[in-house]
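Colleague: coords please:
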Amino acid sequence: MADGETALLLARIQFAFTVSFHFIFPAFSIGLASYLAVLEGLWLKTRDDTYLRLFKYWIKIFAVAFAMGVVSGIVMSYQFGTNWSVFSDRAGPIIGPLMAYEVLTAFFLEAGFLGVMLFGMDKVGKKLHFFATLMVAAGTAASAFWILSVNSWMQTPTGHEVNEVGQYVLAGSWLDVIFNPSFPYRLVHTVIAAYLTTALVVGAVGAWHLLKGHDRPGVKRMFSMAMWMMAIVAPIQILAGDQHGLNTLEHQPMKVAAMEGHFESFESHAPLILFGIPDSEEETVHYKVQIPDLGSLILRHDVNLGLEGLDTVAREDRPPVGIVFWAFRIMVGLGFLMAGLGLLGLFMRWRGKFYSSRLLHRFALLMGPAGFVAVIAGWVVTEVGRQPWVIYNVMRTEDAVSAIGVPGVTGSLIAFVIVYFSVFSVGTWYILKLMSHPPSAGDVEPQGPIRSAGITPAAIEEKAWERGEDE
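Modeller: All right, here's what the predicted structure looks like:
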């Protein structure tokens, strides 16, 4: 492998490594910010202090996750200048304004109200604090909107033209750029994935404490809310994923061909390959297990319609099939397991064993990290499936890289690996430590006669818990 090809590979590995670390934190904080808004809203509506305890419990975890997301995201912007300067120069007139919009909307909302949300509950009015929480949740959603618009434009570029110096510039309306063909599907699919990721974490924490015998009202409430989320939203995500897949088939058929392992085209009755070992050299899938006709039925909704295979493009224009093939199956498999967890929760509610079923609690605990794995697998499908293009059918990845040497990119990659694993391991450890303690009534400050009498909510709840009382 030539030095240029090695430097390109290392630059791609470096960006993949840093963005993978970064992606898991926004996927969690987007959902957790909305969850905090729901908890505070329910507390204001019902005056049930259980919701307030959960709010104060999860806001500490949100603060740490949010901080790690911001830190890990800053690094990626530098790589656009160091490793991908050609891409930055040519695509900057389109990418730059969209990233600026993200700062002007999402970042300002988050930065403006985050301090009030984290530290202002006892310093501002309840309604104002709730408004701050809503604005932080809106800010995280707005951030996802703009970032996904940028990424979607790279997947399905529209609304641009090439100027006299080879840059991609606006041609017409910004709405054509922002609302490119894949953006609505990608936005819905990704935001729902963030909500499911958060629900799985909340459910796993609740399950952990239930397995430990900490069946306090706060623990039971968080577990119940998470399982309702899984039961309702996981099936919606499957439907959203189906629509996203149909859109991808229309605009990026080779990505779908790699996802399905279809090296050859089918005029009709395309099978669905469940498992196998893709071999790009021999252009086949070894040991494949497949279901006849199901590929056409799922992707074209008609068994008599065919599918394009990888044989319709030159080898140099094909994505790496093995990576895309297996990442897609990991994502889909975990999606169905999430739906299964939701159904099991509903079944145990019906049986009256929701809070006593160790099978349900162990399943929920095991599925705790599944959301993170699924979003990373989905990102791999999206980005690796786009190769060899950095801007689909417009700019190749090999043409976007800076004139960098192997020693430079190797050194920075090693530094990133060491620093990221050191810093984020500590952050993750601290989050897990916070999660290891159940929500406490001591998080809610006593007021008035209760405070003067020395009777605390923590003591009241502790006595109720010891007597076996619950919600």
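Colleague: For the rest of this, base every contact and every neighbour count on C-alpha atoms.
Modeller: Fine.
Colleague: can you map out the strands along the stretch 151-300 of the chain?
Modeller: 160-162, 168-170, 272-279, 284-291 (DSSP state E, counting those that start in this stretch).
Colleague: do the stretch 301-450 of the chain as well
Modeller: Going by DSSP E, counting those that start in this stretch, the stretch 301-450 of the chain shows strands at 389-391, 395-396.
Colleague: could I get the ones you listed as JSON lines with mean neighbour count?
Modeller: Below are these laid out as JSON lines (neighbours: other Cα atoms under 10 Å):
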{"stretch": "strand 389-391", "mean neighbour count": "21"}
{"stretch": "strand 395-396", "mean neighbour count": "16"}
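Colleague: Please provide the structure for the following sequence as well, for comparison with the first:
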Amino acid sequence: MDALLLSRIQFGFVISFHILFPAFTIGLASWLAFVEGQWLRTRDTVWRDLYFFWTKVFAVSFGMGVVSGIVMSFQFGTNWAVLSEQAGNILGPLLSYEVLTAFFLEATFLGVMLFGWGRVSEKLHFLSTCMVALGTLISTFWIISANSWMQTPQGYTLVDGVFHPADWSAIIFNPSFPYRLAHMVLAAFITTCFVIGGTAAAYLYRGVHREAARRMLRMAVLFAAITVPVQIFVGDLHGLNVGEHQPVKLAAMEAHWESEGPGKGVPLVLFAVPNEDEERNDYEVAIPRVGSLILTHSWDGEIAPLTAVPASERPPVKPVFYAFRVMVGLGMLMLLLVLASLWAWWRKRLYDTRWLLAGWRAMTLSGFVAILAGWYVVEIGRQPWVIHGLLRTADAVSPVAAAAVLTSLIVYAIAYAIVFGAGSWYLFKLLRKGPVPHEPPLSQEGGEKTPMRPLSVPDEPIDDGGAPGTPGRQEDAR
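Modeller: Down below sits the predicted model:
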């Protein structure tokens, strides 16, 4: 447990928390823009109630994402000072562009979105919601660009160990950037989609908020029916790109140790226990040649095995291998659930098929798990490099004592448990209560209108959220 390992654990711990909330708010902001647009188009109060309900969820999630992002940025100067010193000329401007173009845009219009209902025109309020949604996408653009450059660096010059920008267009639009951007944005949308669909299924399962739940589930099924297949297609293109630019990562994803020989292709390993000491797989279950078809789009295609490079140049195989299968497995489950939902919808049984509603409830948080698994594949898979092929992770860490890193890690863990534990509990409370008829009042204080309170705590205790069969909760159904 030296400073390097502790610094890697700390960064992984912090980013694992951070990525969940921005990913959720990326999709949720676009969902809010859609819902408010439906309200303006139809004047149906159900859409308005859904907007206020999900606005509360968005505000809390956005706040926790900002807090965790600030903590993460500190580590570049504390734990990874050498990386900041050598690559700061490129990473610094990219992260600054994110603040200047996205964060300022979000911060400007977020206040109008949260507190401006009834104080500004309806069109301006809708514009503010759309601008917040646009801001989340712009933020994703710059963050993924910076991370992608570390995966597939280009457009730089290296002088005395320091990276200098030579071509900003090549830096921003590096070879892996388009695939990773599309993959991440779709993952964020799908994550939000399954939270909305799972929440709707829970309400229908309990028999509350029926009309609102029907609309949420219907929209979730429609959106997932489009995005999940597209994500599978984009993931395939992303895999081809990884094979071209980071072949060792691809070999670790497949636990591919040795070439099968000319013309024999690559097997698809369904399950195995990678044995890194013996450079082989134990208990392997594989399908011959199918790996070639998926990874190279050729029946006889080959990929470079792990043994093609020294052990010091390989990433840890087990976490990459298993995380990749978790991500792909959840994607396949999502696709099956969507197909079953479309079939039930065609038979007019979407809202009352109990096993289907149970499936959506079980998959509510599946997007978050898939995102974490995907990021573990990306970040662990590029080891031992922090900037692929150019700067090793071991050479990028700050010269600090292991005790100092361990102390900060413990403090982070305690603080995160308190802050994000409370935030998650509040989100659960909001989701448990659900959307209620809401006509935001405009009170008079000093003769002027006061803004709405979008983050007010629900009045009812969480235990009154309405368990199945609980009397007195059916009045929430419409």
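Colleague: Out of the strands of the stretch 301-450 of structure 1, the one nearest F336 of structure 1 is which?
Modeller: Checking the strands of the stretch 301-450 of structure 1 against F336 of structure 1 by Cα to Cα gives strand 389-391 as the closest, at 30.5 Å.
Colleague: Over in structure 2, find the residue span that closest one aligns onto.
Modeller: Mapped onto structure 2 using TM-score structural alignment, strand 389-391 of structure 1 covers residues 385-387.
Colleague: what's the mean deviation for that stretch versus structure 1?
Modeller: Here the mean offset of stretch 385-387 of structure 2 against structure 1 after fitting is 0.2 Å, by mean Cα distance after the TM-score superposition for structure 1.
Colleague: Map A339 of structure 1 across to structure 2 for me.
Modeller: By TM-score structural alignment, A339 of structure 1 lines up with L335.
Colleague: which residues sit in contact with its match?
Modeller: A225, V228, P229 (Cα atoms under 8 Å, 6 or more residues apart in numbering).
Colleague: What lines up with G92 of structure 1 in structure 2?
Modeller: Checking with TM-score structural alignment, G92 of structure 1 has G88 as its match.
Colleague: okay, now its match: neighbour count?
Modeller: By other Cα atoms under 10 Å, 18 other residues sit near G88 of structure 2.
Colleague: How about the one 3 residues further on?
Modeller: Counted with other Cα under 10 Å, the neighbours of L91 of structure 2 add up to 23.
Colleague: The nearest residue in space to it that is not next to it in sequence: helix or strand, and which one exactly?
Modeller: Counting by Cα to Cα, 6 or more residues apart in numbering, A146 is the residue found nearest to L91 of structure 2 once chain neighbours are left out, at 6.0 Å. Assigned by DSSP states H and E, A146 of structure 2 belongs to helix 122-151.
Colleague: and that helix, what other elements does it pack with?
Modeller: helix 3-42, helix 81-98, helix 104-115, helix 168-172, helix 177-206, strand 385-387 (3 or more Cα pairs under 8 Å, 6 or more residues apart in numbering; DSSP states H and E).
Colleague: Go through those and name the closest to L240 of structure 2.
Modeller: Among those, helix 177-206 sits nearest to L240 of structure 2 (Cα to Cα), with 9.9 Å.
Colleague: Where in structure 1 does the closest one align, residue-wise?
Modeller: Using TM-score structural alignment, helix 177-206 of structure 2 pairs with 183-212 in structure 1.
Colleague: buried residues in the matching stretch?
Modeller: For stretch 183-212 of structure 1, the neighbour count (16 or more other Cα atoms under 10 Å) marks 183-187, 189-211 as buried.
Colleague: Test my guess that P271 of structure 1 contacts D293.
Modeller: Yes - with contact defined as Cα atoms under 8 Å, P271 of structure 1 counts as touching D293 (4.6 Å).
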